[in-house]
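Peer 1: Prediction below, plus the sequence it came from.
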Amino acid sequence: MGVRYFAGAAEAAGVEEERVALPTGATLADLLAALGAARGPALARVLAACTFLLDGVGAERGDPLPAGAVVDVLPPFAGG
């Protein structure tokens, strides 16, 4: 599965994208736990405030992740 980080999430992760292997039946919450464990507490804190797209559609933490999915990690954006 592919993960793409944007803005502050990319900074916290130290990469803009990566591939992650998860077991069949994994959820978005499982992915987030794995990412936080692998990349450290700075990313885990950012992930707690992010929204996510699963193959371009809004996703919730309990959503299952199909094989080959792409998850976009979108931190909160400030604007004016």
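Peer 2: Thanks, I have the structure now.
Peer 1: going forward, measure contacts between C-alpha atoms and count neighbours the same way
Peer 2: Will do.
Peer 1: Show me the strands in the protein, by range?
Peer 2: 2-5, 17-19, 51-54, 57-59, 70-74 (DSSP state E).
Peer 1: report the angle between the axes of the longest helix along the chain and strand 70-74?
Peer 2: In the chain, taking DSSP state H as the definition, the longest helix is helix 28-39. If you take axes from the mean of the first three to the mean of the last three Cα atoms, to 10 degrees, helix 28-39 sits at 70 degrees to strand 70-74.
Peer 1: helices or strands next to helix 28-39 in the packing?
Peer 2: When contacts are defined as 3 or more Cα pairs under 8 Å, 6 or more residues apart in numbering; DSSP states H and E, helix 28-39 packs onto helix 41-49.
Peer 1: next up, a second structure to put side by side with the first:
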Amino acid sequence: MELTVRYFAGARAAAGRTEETASAGRSLDELLGELAERHGERLAAVLRVASFLVDGVACHDRRVPLPAGVTVDVLPPFAGG
């Protein structure tokens, strides 16, 4: 049971990849902790200020378990218009 994590812009650079899979069934907060541990402080810093989409919808409750098959997009703050 997995989900897909996709990284954009500065998150992509910090993670060193465009996407990866992770175990489903955990909350977004738990997932972010695992990703920060896996990739280090550079990504952890991005995750602290990023926004997250779950299957294209903004995630506002980071404690809800993420089901298998969803895609989590990591969107760091963007500059410009």
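Peer 2: Thanks, I have it. The model shown is predicted, which means the values in this text are computed figures rather than measured ones.
Peer 1: For the two chains, what TM-score is obtained?
Peer 2: The TM-score (TM-score structural alignment, normalised by the length of the first structure) is 0.91; 78 aligned residues with a Cα RMSD of 1.1 Å.
Peer 1: tell me how far the longest helix of the first structure is from the chain's mean position?
Peer 2: 8 Å (Cα atoms, centre = their mean, to the nearest Å).
Peer 1: That helix vs the second structure, average distance?
Peer 2: For helix 28-39 of the first structure, the mean distance from the matching residues in the second structure following superposition reads 0.4 Å, by mean Cα distance after the TM-score superposition for the first structure.
Peer 1: got the angle for that helix vs helix 41-49?
Peer 2: Going by the same axes, to 10 degrees, helix 28-39 of the first structure makes 160 degrees with helix 41-49.
Peer 1: quick one: contacts of helix 28-39 of the first structure?
Peer 2: 13, 22, 43, 44, 47, 59, 60, 61, 62, 63, 64, 65 (Cα atoms under 8 Å, 6 or more residues apart in numbering).
Peer 1: buried subset of those?
Peer 2: 13, 43, 44, 47, 59, 64, 65 (16 or more other Cα atoms under 10 Å).
Peer 1: what does the fifth one align to in the second structure?
Peer 2: Per TM-score structural alignment, the equivalent position to residue 59 of the first structure in the second structure is residue 59.
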